[in-house]
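K.L.:
predicted model and sequence below, questions to follow.
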Amino acid sequence: MKEVSENKNIPKHIAIIMDGNGRWATKKGAMRIFGHRNATKAVREAIEGANSLGVKYLTLFSFSTENWSRPKAEVDALMELFVRTMSDELPMLMDGNYKLESIGNVESLPPSAYETLKRVEKTTSKNTGLKVILALSYSGHWELTNAAKHIAQKVSEGKLNVADITEKVMASHLETANYPDPELMVRTSGEYRISNFLLWQLAYTEMYFTPVLWPDFRREHLFAAISDYQSRERRFGKTGEQVKS
């Protein structure tokens, strides 16, 4: 495995689809929630690994709008686990100077989960280090639909002209309006799809897929993804010759 060059093109924003908890548990003959419970170390490793290289934003796809359709027992257990994990990991966030933020329809979370999320966000709000962004009750379709509604509302109120709707205006109405688009997206578990995640923002993002199941993910796996990213040429529609010149 190539080593990460700390002086070369470290992505400012990395997004991760944390996949494979259920399969990890199944392989061990346990219930799916066992996999979710054992994913905390992977989250911590990703956060600390990203921070050690100077990454500024780390977005973690934690719970999609589609996940609400899973068996109620699993969803309830996930929400209970979320509350406990947020409380347990708050000291780590404070010690590391990490700022926790969230995107998605978080108001749809159960009251205990929503209140815990907001408490941790408020407690870490003055931290100045890596921003850890949790995508909760989130999907790209939901985000784009929501943005379109807000833009349409402004048009109907005469606050915005149709002719003035640009890509910049659209981006400003997304959940990620205050963040740069990710340069690198990592998905674990060997699946090759983006699963309705950051559909607008990933337009020119470099993608890295690994067969490692999320509970087994460690900082060396993150470093492998970053090393691979550093070997790529990002052209944004230009030719290779144009980029080199």
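P.N.:
Great, that's in hand.

K.L.:
from here on, just use CA atoms for contacts and neighbour counts.
P.N.:
Fine.

K.L.:
mind checking the longest helix of this protein?
P.N.:
helix 72-95 (DSSP state H).

K.L.:
show me what it is packed against.
P.N.:
Judged by 3 or more CA pairs under 8 Å, 6 or more residues apart in numbering; DSSP states H and E, the packing partners of helix 72-95 are helix 32-37, helix 111-124.

K.L.:
looking at those helices, which is buried most?
P.N.:
Highest mean neighbour count among the helices and strands packed on helix 72-95 (mean count of other CA atoms under 10 Å): helix 32-37, with a mean of 19.

K.L.:
following that helix, which helix or strand shows up next?
P.N.:
Remark: after helix 32-37, the chain's next helix or strand is helix 40-52, criterion DSSP states H and E.

K.L.:
tell me the buried residues in that following helix?
P.N.:
For helix 40-52, the neighbour count (16 or more other CA atoms under 10 Å) marks 42-51 as buried.

K.L.:
out of the helices and strands packed on helix 72-95, the one nearest R187 is which?
P.N.:
helix 32-37 (16.1 Å; CA to CA).

K.L.:
other SSEs contacting that closest one?
P.N.:
helix 21-27, helix 72-95.

K.L.:
who's in contact with that helix?
P.N.:
Helix 32-37 has contacts (CA atoms under 8 Å, 6 or more residues apart in numbering) with 21-26, 74, 77-78, 81, 215.

K.L.:
ok, 6 Å please
P.N.:
With contact meaning CA atoms under 6 Å, 6 or more residues apart in numbering, helix 32-37 is reached by 21-22, 24-25.

K.L.:
most neighbours of all those, which one?
P.N.:
W24 (24 neighbours; other CA atoms under 10 Å).

K.L.:
relative to K27, how far out is the residue lying closest to it once chain neighbours are set aside?
P.N.:
Spatially, and ignoring its direct neighbours in sequence, W24 is nearest to G35 (5.9 Å; CA to CA, 6 or more residues apart in numbering). Counting by CA to CA, to the nearest Å, the gap from G35 to K27 is 10 Å.

K.L.:
rewinding a little: okay if I get the contacts of helix 32-37 as a markdown table plus distance to S227?
P.N.:
Listed next are the contacts of helix 32-37 as a markdown table, based on distance: CA to CA, whole Å:
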| residue | distance to S227 |
| --- | --- |
| N21 | 25 |
| G22 | 28 |
| W24 | 26 |
| A25 | 29 |
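
K.L.:
got another one to weigh against that:
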Amino acid sequence: MTATPPSPAPAPRPPRTQRLPRQQRPESVTYMLWLWLGALCGEAVHQVLNVVLTLLNHDVLMSQAKEMAKSAPAGVDEAQLSDAFLRTAAYASVALSAAISLAIIVLLAFLLRSLARRGKRAGTSRRVWFAFSLYFGFRILLTFMVTPAGADVPDWLFVVDGMVQILVGVAAVLGLIFSVRVDTLDYTGELEQMRELEKELEQAQREKKRAEEERKRAKDDQRSKRSDREDKR
């Protein structure tokens, strides 16, 4: 009987490369993102309530549309204004305002997503959110100063809308506080940009100082040459 040759040993498997642990966000960045996300959701709710309040307050809406039509450059008479025209103009203004608000919310959501993913525009996103946070915080004061107009809207709806605006302002301001910390600026890359800018300024100052020294040295050389010529004479 012929002996069967031994089967070749299996080739050793290459060692698995261990995955590097994902870099965790600093706590200040995490708090900032959650607070601004809450402010964004609250702002979306506020804009929906704002549209509902405007549509429910029908008399004020129609009177505003009539005033806008009267103040037009063409000068439309009140007798020529039909109810259908006023209603169309009023609803068109509400739709335009809602579209602008929706565009702003989408823009803020895109910037917040870029900031969360630490994209190239993270620094720009943080600065834009910083500006809007100041606006949301300032709007809290306007909430207590503005008196609601019209009696067609229930009072509890105004109260809910005011509470939402206050919560949005508080969340935005708290996120603003976390956005100016050193860890956050390092996360967005703005701290490195500031360091590079400082280096460029220092280098520019050194070059300027060197140019002044060379200019002064050249003047001293000219003076020494003049004095040598005068001595020779």
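P.N.:
Ah, there it is. Since the structure is predicted, the reported quantities are computational estimates derived from the model, not experimental observations.

K.L.:
tm score of chain vs chain?
P.N.:
Once superposed, chain against chain, the TM-score is 0.24 (TM-score structural alignment, normalised by the length of structure 2); 102 aligned residues with a CA RMSD of 6.2 Å.

K.L.:
and G123 of structure 2, what element?
P.N.:
helix 122-145.

K.L.:
report the buried residues of that helix.
P.N.:
Residues of helix 122-145 of structure 2 classed as buried: 122-127, 129-130, 132-133, 136-137, 139-140 (neighbour count, 16+ other CA under 10 Å).

K.L.:
immediately after it, which helix or strand?
P.N.:
Proceeding N to C from helix 122-145 of structure 2, the next assigned helix or strand is helix 155-179, under DSSP H and E.

K.L.:
what angle do that following helix and helix 122-145 make?
P.N.:
140 degrees (axes from the mean of the first three to the mean of the last three CA atoms, to 10 degrees).

K.L.:
what's in contact with helix 155-179 of structure 2?
P.N.:
So helix 155-179 of structure 2 is contacted by 28, 32, 35-36, 39, 42, 130, 133, 136-137, 140 (CA under 6 Å, 6+ apart).

K.L.:
redo these as TSV? Include distance to Y187 of structure 2.
P.N.:
Listed next are those as TSV, based on distance: CA to CA, whole Å:
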residue	distance to Y187 of structure 2
S28	10
M32	12
L35	17
W36	16
A39	21
G42	26
F130	15
S133	19
F136	24
G137	24
I140	30
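
K.L.:
ok, so of those, who is nearest K209 of structure 2?
P.N.:
F130 (37.7 Å).

K.L.:
once you drop chain neighbours, what's closest to that closest one?
P.N.:
Nearest non-adjacent residue to F130 of structure 2 (CA to CA, 6+ apart): L176, at 5.8 Å.

K.L.:
next: E101 of structure 1.
P.N.:
Nearest residue to E101 of structure 1 in three dimensions, chain neighbours excluded: I133, at 4.7 Å (CA to CA, 6+ apart).

K.L.:
can I assume that neighbour is in contact with S102?
P.N.:
Yes. In this structure, I133 of structure 1 is within contact of S102 by CA atoms under 6 Å, at 5.0 Å.

K.L.:
related to what we said a few turns ago, and the residue nearest to F130 of structure 2, how many neighbours?
P.N.:
When neighbours are counted by other CA under 10 Å, L176 of structure 2 comes out with 23.

K.L.:
ok, it to M194 of structure 2 distance?
P.N.:
19 Å.

K.L.:
which of the three states applies to the residue nearest to E101 of structure 1?
P.N.:
Classification of I133 of structure 1 using DSSP: H, G, I helix; E, B strand; the rest coil returns strand.

K.L.:
how close does it get to T26 of structure 1?
P.N.:
28 Å.

K.L.:
the more surrounded of those two?
P.N.:
Taking other CA under 10 Å, I133 of structure 1 and T26 do not tie; I133 has more neighbours (20 against 15).

K.L.:
how close does D183 of structure 2 get to V106 of structure 2?
P.N.:
Counting by CA to CA, the separation of D183 of structure 2 from V106 of structure 2 is 27 Å.

K.L.:
so those two - more neighbours on which side?
P.N.:
Using other CA under 10 Å as the criterion, D183 of structure 2 and V106 rank with D183 on top: 17 against 14.

K.L.:
which SSE is that one in?
P.N.:
Under the criterion of DSSP H and E, D183 of structure 2 resides in helix 182-188.

K.L.:
then S224 of structure 2?
P.N.:
With DSSP H and E as the criterion, the answer for S224 of structure 2 is helix 190-232.

K.L.:
which helices and strands does that helix pack with?
P.N.:
Applying 3 or more CA pairs under 6 Å, 6 or more residues apart in numbering; DSSP states H and E, we find helix 190-232 of structure 2 packed against no helix or strand.

K.L.:
just to revisit the earlier point, dump the helices and strands packed on helix 32-37 of structure 1 to JSON lines, plus distance to A171 of structure 1.
P.N.:
Below are the helices and strands packed on helix 32-37 of structure 1 laid out as JSON lines (distance: least, CA to CA, whole Å):
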{"stretch": "helix 21-27", "distance to A171 of structure 1": "32"}
{"stretch": "helix 72-95", "distance to A171 of structure 1": "29"}
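
K.L.:
what's the closest of these to Y208 of structure 1?
P.N.:
Using CA to CA, the nearest of those to Y208 of structure 1 is helix 21-27, at 18.4 Å.

K.L.:
quick one: residues in contact with that closest one.
P.N.:
Applying CA under 6 Å, 6+ apart, the contact partners of helix 21-27 of structure 1 are 32, 34-36, 214.

K.L.:
is it possible to export those to CSV including distance to M92 of structure 1?
P.N.:
Output for the contacts of helix 21-27 of structure 1, formatted as CSV (distance: CA to CA, whole Å):
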residue, distance to M92 of structure 1
R32, 26
F34, 22
G35, 21
H36, 19
W214, 20
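
K.L.:
going by distance to Q242 of structure 1, which of those wins?
P.N.:
Nearest to Q242 of structure 1 out of those is W214 (CA to CA; 38.1 Å).
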